[in-house]
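Participant: Need a 3D model of the sequence below.
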Amino acid sequence: MKVVALLTGRGNNTLKDKNVLDILGHPVLYYPAHAAKKAEVIDSYYCSSDDEKILRAAEKEGYERIVRPEYLSLATSQHVDVIKHGIDIISKKEDIGDILVVILANNVTIKADWINACVKMMQDDPSLTAVVPIYEDNDHHPLRGKRVENGRLEMYERGITGKLSTNRQDLPSCYFLSHNFWVLNTKKMIESNYEGQQPWGFMGNNIGYFLIDESIDIHKEIDLFIAKEWIKEHYKE
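Facilitator: Reported below is the predicted structural model:
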C-alpha cells in the first residue's frame, strides 16, 4: 500500500512563527518532519503551508512544497479543506496512494515507530478509515464539564442522573485525539466525501487507535518549554 505524508502548518498564528521557533537548535517542525522521514513505511513527502519560512524548513527535510491559497491560511480555515487541497495537488504529481499520513507541524511528540505501527495497523486491516494516536485525560472528562445557561452553571452533559465522584480516577476512562499525526485511508476518505465521525469527519467511522502517554500542541510560549523537556527525554537522531 502506497503511503504519502502531508506535513501541515500555517504562518498566521497567535504565537508568531510558532512552527519555526527554535527548540534545541532546530525549528519546531523539524521534529515531526524528521520523525516522519525516519518512518520507513512512507514513500513520498509533501508540506502544505502559506508561509515561506515553513516551506523552506520543510524542504530542508526533503518535503516538496504545496503553497496554500489565502482562503486556507486563515484562523478559521478547516483542516479538512487543507487535506482536500493537498490531495488535489499531490494527485496531479503522482498517484495519491492508499494511505495519507497527515503530520501537524506544531507538535513534537511524535516518533517514527509510532507512525510505522499505525500504518501497519491499517495495512493489516484495510477496513479501517483512520488510525490515530490518543491519550487518556480524565482531568478534562466530559462528565466534569459545565455549561453556562441563564447566568448559572449546569452540567455539560444533559440527562445524567445519580451521583458522580469528584475523583478523576473513579470516572470511566476518557481519551482525546492527539494532534501529532493521523493515518488516513485515502480512498475511503475520498469515497465518503470526507464525512464521518465528528468533528474530524475526514477520519470516517471505523477509526483505530494508538495509545500514547501525552501530546503537546504548541500554542503558547510555555508549550515550548514543555516540548523541549519531552524532546530531551525522548528524541533520538
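Participant: from here on, contacts and neighbour counts on C-alpha atoms
Facilitator: Fine.
Participant: what's the nearest residue to Ile66 if we skip its chain neighbours?
Facilitator: Ser48 (4.6 Å; CA to CA, 6 or more residues apart in numbering).
Participant: Relative to Pro172, how far out is that neighbour?
Facilitator: 38 Å (CA to CA, to the nearest Å).
Participant: between these two, which one's more packed in?
Facilitator: Higher neighbour count among Ser48 and Pro172: Ser48, with 26 against 10, using other CA atoms under 10 Å.
Participant: quick one: that one is in a strand?
Facilitator: Yes: assignment of Ser48 by DSSP: H, G, I helix; E, B strand; the rest coil places it within a strand.
Participant: mind checking how far it is from Leu211?
Facilitator: Taking CA to CA, one finds Ser48 at 27 Å from Leu211.
Participant: all helices for this structure, in order.
Facilitator: Assigned by DSSP state H, the chain shows helices spanning 30-37, 52-60, 79-91, 112-124, 186-191, 221-234.
Participant: Could you work out which of the ones you listed reaches nearest to Thr8?
Facilitator: Evaluated with CA to CA, the helices of the chain place helix 79-91 nearest to Thr8, the distance being 7.9 Å.
Participant: Sketch out the strands for this protein, chain order is fine.
Facilitator: 3-8, 22-23, 26-27, 44-49, 64-67, 99-104, 130-136, 146-149, 152-155, 175-177, 181-185, 207-211 (DSSP state E).
Participant: Check the offset of the second one from the chain's centre.
Facilitator: Averaged C-alpha coordinates place strand 22-23 at 20 Å from its chain's average position (CA atoms, centre = their mean, to the nearest Å).
Participant: please give me the structure for this one as well, since I'd like to look at both together:
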Amino acid sequence: MTNSNKPEVLAIIPARGGSKGLPRKNVLPLLGHPLIAYSIKAALESSVVTRTIVSTDDSEIADVSKKYGAELPFIRPAEFAQDLSTDLEVFKHAIQWLKENENYVPDYIVQLRPTSPVRPKGIIDTCFNKMKDNQGDSLRILTDSPLTPYKMWQLNEDGTEMKPLLYLEDNKEPYNSPRQILPKTYWQIGTLDIIKTSCITELNSMSGKTIIPYYITPDYAIDIDDIGSFEKAAQAIETNECIRFS
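Facilitator: You can find the predicted model right below:
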C-alpha cells in the first residue's frame, strides 16, 4: 500500500473467454477497436487510477489487453471463470494473488466491465471523488429504471398463485396504482463500480454498507449482451461525449 498521500487505486477489468449471448464479445471490434480496449483506455486516462490489470482466463484476451496497455500479472484460474462465477470470487482471487506474489495491496478497486464501454469522459475521477467526499464504502452507477418493480410479481412453485414482488406501507395495492404516484426507482448498470478493498477482504462484500449512487442518463446506460446492444453502444459512443479512440 502506498505511503504517499495519494491512495493506491487498482482498476480491474474482468474478462473471461466464454460468452454464450455474443461469442468472443470482449475482443469483437467496436468502431475499429476490441471491446475490452475501451475499458483499458478509461482506466489509463483516469488521474486517480494508479494501476490497471485485466483478469482473464483467455490467451487472446490477454494478448489484446497487453497491446492496449493493461497489465496481465496472472491468468485467472478456470474455477473462477465459469458461467456462475461471482464478482466477489474473481476480485478476491486478484487481490490475494497480488498480495501473495507482489506484496501489493491497493486502497480502492475500480471495476470496469468490458461489456459497458459507453462512459462519459472523466467519469472515473468524478465518481471516485464523490465516493471519498461522502465517505462511502462503494459507489455504483444508476440510471432510470425501465419498469417499476411495484408492478412486478412472483409465482409460487406450481404457478397457481401470484404475489407482489414489493409492498408499500402506505399503499396496500401498488400494482393497481398509477405508475406516476409510485416511488421513483433506479436500475444499476455496469459502467463502473468503486469499492474499498477492505470491503472485499474484510466484509466479504462487493459493496459494503454505505453505497454512494452516481446517476447517468439512459443514453450512456448500455450493457452489451447481444448484437443489438453492441450496435447501440457503437452509436452511443459516436454521438455522445464518451471515452473513445480518435
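Participant: thinking again about what came up before, dump the residue contacts of the residue mapped onto the residue nearest to Ile66 of structure 1 from structure 2.
Facilitator: Under the alignment (TM-score structural alignment), Ser48 of structure 1 maps onto Ser55 of structure 2. Ser55 of structure 2 sits next to Ile12, Ile13, Pro14, Ala15, Arg16, Leu72, Phe74, Ile75, Arg76, Val90, Ala94 when contact means CA atoms under 8 Å, 6 or more residues apart in numbering.
Participant: again, but for Gln180 of structure 2
Facilitator: Listed by CA under 8 Å, 6+ apart, the contact set of Gln180 of structure 2 is empty.
Participant: Cys118 of structure 1 touches Phe181, doesn't it?
Facilitator: No: the pair Cys118 of structure 1 / Phe181 is not scored as a contact, 9.8 Å apart, by CA atoms under 8 Å.
Participant: where does the residue nearest the centre of structure 1 sit relative to Tyr71 of structure 1, distance-wise?
Facilitator: Centroid-nearest residue in structure 1: His179, 3.1 Å away (criterion: CA atoms, centre = their mean). Distance, His179 of structure 1 to Tyr71 of structure 1, using CA to CA: 22 Å.
Participant: Over to Pro133 of structure 1?
Facilitator: 29 Å.
Participant: Now for Trp97 of structure 2, how many residues are close by?
Facilitator: Residues lying near Trp97 of structure 2 (other CA under 10 Å) number 17.
Participant: again with Thr86 of structure 2
Facilitator: Thr86 of structure 2: 12 neighbours (other CA under 10 Å).
Participant: Ile109 of structure 2 too?
Facilitator: Ile109 of structure 2: 26 surrounding residues under other CA under 10 Å.
Participant: Would you mind finding the match for it in structure 1?
Facilitator: Using TM-score structural alignment as the criterion, Ile109 of structure 2 maps onto Leu100 of structure 1.
Participant: Kindly report the same for Pro29 of structure 2.
Facilitator: Match for Pro29 of structure 2 (TM-score structural alignment): Asp22.
Participant: Test my guess that its match contacts Tyr31.
Facilitator: No: assessed by CA under 8 Å, Asp22 of structure 1 is found out of contact with Tyr31, at 10.9 Å.
Participant: And the two? Which one has more around it.
Facilitator: Counted by other CA under 10 Å, Asp22 of structure 1 and Tyr31 do not tie: Tyr31 has more neighbours, with 23 against 15.
Participant: my guess is the more buried one meets Val108, correct?
Facilitator: Yes: counting by CA under 8 Å, Tyr31 of structure 1 touches Val108, with 5.4 Å between them.
Participant: related to what we said a few turns ago, and the residue nearest to the centre of structure 1, how far from Asn107 of structure 1?
Facilitator: His179 of structure 1 is 7 Å from Asn107 of structure 1, by CA to CA.
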